[in-house]
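Novice: Structure for this input, please:
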Amino acid sequence: MKAPTLLLLLGTLPLAAQQRPAINGISHIAIYAHDMAAAQRYYEHDMGLKKASDPENSAGTRYYVNATQFVEVLPLPAQAGISRLDHLAYKTVDAAGLRSYLAAKRVEVPATVQTLNDGSKTFSVKDPEGNTVEFVQPGKADLSGAQPIGTRIIHVGMVVHDRAKEDTFYREILNFRPYWYGGGTDGRTSWVSQQTPEANEWVEYMLPREGQELTQKQAGVMNHYSIGVVNMEQAVSTLAAQDRLSTEHSPMQIGRDGKWQFNSYDDEGTRTELMEFTPVMTPCCSPITAPHPKP
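Specialist: Okay, here's the model as predicted:
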């Protein structure tokens, strides 16, 4: 008689008590471009990503880093502002279950999960600052012929104005965990890295100064994505030798987090940051508090 009683009790648990399905890393960044041909040259030729059709938006194009991570490029809408970011997306093992979990946490969710023609399942919500956040249960992708400069997106970044407000969603509801924080100068925090709960990839809060009005260039620096590389010198040398540095870029350097990095920009100013997986120097500002991603 105990088993039916247990099932009855489980059936009466409040929705808020249900378990969150795993969020196992970054799916993609979706950005805008006014010149889709220039975007193709940059993401396919320069970054070596695999071009494919976009099952979510027929006007867009996907550029795959690996079978489950990609850059989605969409046509620039009329009356677009300075930002070229459409949304950031994270992977989950159960899109329908995560939608139900978020609904139980009083996050506004769509009525259903969408199934795309690549077999992926997806839905989107808004974070506390109004940014679109998509969750993707991955489908399948053909990566034949790709020569990506790195094979893993290790982080994405977005403009955040209120760290505490965003933490109510990313930390308290989604259970992202602290990784590192710092700034360009001592005494001011400009970057806050929060790792996804079941993987060592992270979202980076990019914090402008209070009241700062961003230019398109500054927004492109902040709204960015990062590909992990094992050896920065080798990666940059490969890009140079193969004539894959056709757009604005900066010399490789050691960042304030102690890691080698290299910044390159598409024609709209969106930044691709190559980054080594582990520091070569002690990071400034705060300790690393979670494991590093691996190649």
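
Novice: going forward, measure contacts and count neighbours with C-alpha atoms only.
Specialist: Fine.

Novice: how near is K2 to G11?
Specialist: 14 Å (C-alpha to C-alpha, to the nearest Å).

Novice: Settle it for me: which of these two has more neighbours?
Specialist: For K2 versus G11, neighbours defined as other C-alpha atoms under 10 Å are more numerous around G11 (10 against 7).

Novice: The structure of the following sequence is requested for comparison with the preceding one:
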Amino acid sequence: MRVEGNCSDLPLFGRAADCWYHRPADTREFENKEPSNLRRKAMLADNIRLKSINHITYNVKNKDAALKWYEDVLGVKQIPKMVNSDHLYWLQLPSGAMVHIIENPDAPSAPSHHTAFEVDDIEASQKYFLDKGVETTDIQTRNDGQRAFYINDPDGNRIELCTVSGFGVLV
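Specialist: As a prediction, the model looks like this:
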């Protein structure tokens, strides 16, 4: 497919691949790549493209002291938690991104337990990782309808893939 003009009618990753391929050969590093292969790889990224940080989780020794600090120092506001658990608080930034503080006196406070990324299609995202040989947890649905699963990176860092939270921005 030959793309004319500024390629603005293609999805972001596909647009970059097609525009790169159709530049003059002396401005490309890989002259022998077929556009279909580049496009296929780029479209795969569009299918599960990470959209934003959903929440960050921190282990704390005392959840009440941590809540006071996050509210008083950082201005992060407490919101209703969407899981049935007494050892944590959920807080939210004006952007909708959340901070979850979990009371765990014996756990190290850094690094955070995991980072969560929002995706549009949770099933397609899980299939993508399984097809790549990455183990995933089962997809779980939370009280507010948000769906999520977890993977680990090669170093064992936990990553959550999730849909948009069902309760929206509350602060």
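
Novice: ok, T115 of the second structure - contacts?
Specialist: I53, N54, H55, I56, T57, R158, I159, E160 (C-alpha atoms under 8 Å, 6 or more residues apart in numbering).

Novice: Please report the number of neighbouring residues for the last one.
Specialist: For E160 of the second structure, the count of nearby residues is 20 (other C-alpha under 10 Å).

Novice: So the residue mapped onto it from the first structure: helix, strand or coil?
Specialist: In the first structure, the residue paired with E160 of the second structure according to TM-score structural alignment is E134. Put simply, E134 of the first structure is strand when judged by DSSP: H, G, I helix; E, B strand; the rest coil.

Novice: List the contacts of E134 of the first structure.
Specialist: H87, L88, A89, Y90, T122, F123, S124, V125.

Novice: any idea how far it lies from V229 of the first structure?
Specialist: Going from E134 of the first structure to V229 of the first structure by C-alpha to C-alpha gives 26 Å.

Novice: returning to that earlier point: and in the second structure, which of the contacts of E134 of the first structure remain?
Specialist: Using both residues aligned by TM-score structural alignment, their matches' C-alpha atoms under 8 Å, the second structure keeps these contacts from the contacts of E134 of the first structure: H87, L88, A89, Y90, T122, F123, S124, V125.

Novice: For those, pick the one with the most neighbours.
Specialist: That'd be L88 among those, by other C-alpha under 10 Å, with 26 neighbours.

Novice: if I line the two up, what does E72 of the first structure land on in the second structure?
Specialist: In the second structure, E72 of the first structure lines up with H100, judged by TM-score structural alignment.

Novice: separation between its match and T141 of the second structure?
Specialist: Noted for H100 of the second structure: a distance of 18 Å to T141 of the second structure, by C-alpha to C-alpha.

Novice: same question, K77 of the second structure
Specialist: Counting by C-alpha to C-alpha - K77 of the second structure and T141 of the second structure are separated by 24 Å.

Novice: Those two: which is more packed in?
Specialist: Between K77 of the second structure and T141, counted using other C-alpha under 10 Å, the more crowded position is K77 (19 against 13).

Novice: wait, isn't A148 of the second structure in contact with Q140?
Specialist: Yes. The pair A148 of the second structure / Q140 is scored as a contact, 5.4 Å apart, by C-alpha atoms under 8 Å.

Novice: which neighbours do these two share?
Specialist: The contact sets of A148 of the second structure and Q140 do not overlap (C-alpha under 8 Å, 6+ apart).

Novice: Okay, T112 of the first structure and A96 of the first structure: tell me how far apart.
Specialist: From T112 of the first structure over to A96 of the first structure the distance is 8 Å, taken as C-alpha to C-alpha.

Novice: hmm, I was thinking of L8 of the first structure
Specialist: 23 Å.

Novice: who has more neighbours, these two?
Specialist: A96 (19 against 11).

Novice: biggest helix in the second structure, by residue count?
Specialist: helix 35-47 (DSSP state H).

Novice: Tabulate the kept ones among the contacts of E134 of the first structure (CSV), appending distance to T272 of the first structure.
Specialist: Output for those, formatted as CSV (distance: C-alpha to C-alpha, whole Å):
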residue, distance to T272 of the first structure
H87, 16
L88, 14
A89, 16
Y90, 18
T122, 25
F123, 25
S124, 24
V125, 25
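
Novice: In JSON lines: the residues you listed, plus secondary structure and distance to K217 of the first structure.
Specialist: Shown next, in JSON lines, are those (DSSP: H, G, I helix; E, B strand; the rest coil; distance: C-alpha to C-alpha, whole Å):
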{"residue": "H87", "secondary structure": "strand", "distance to K217 of the first structure": "18"}
{"residue": "L88", "secondary structure": "strand", "distance to K217 of the first structure": "19"}
{"residue": "A89", "secondary structure": "strand", "distance to K217 of the first structure": "22"}
{"residue": "Y90", "secondary structure": "strand", "distance to K217 of the first structure": "25"}
{"residue": "T122", "secondary structure": "strand", "distance to K217 of the first structure": "30"}
{"residue": "F123", "secondary structure": "strand", "distance to K217 of the first structure": "30"}
{"residue": "S124", "secondary structure": "strand", "distance to K217 of the first structure": "27"}
{"residue": "V125", "secondary structure": "strand", "distance to K217 of the first structure": "27"}
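
Novice: residues in contact with T68 of the first structure?
Specialist: Here T68 of the first structure is in contact with S27, P138, G139, K140, A141 (C-alpha under 8 Å, 6+ apart).

Novice: List only those of the residues you listed flagged as buried.
Specialist: Buried members of these, counted by 16 or more other C-alpha atoms under 10 Å: S27, P138.
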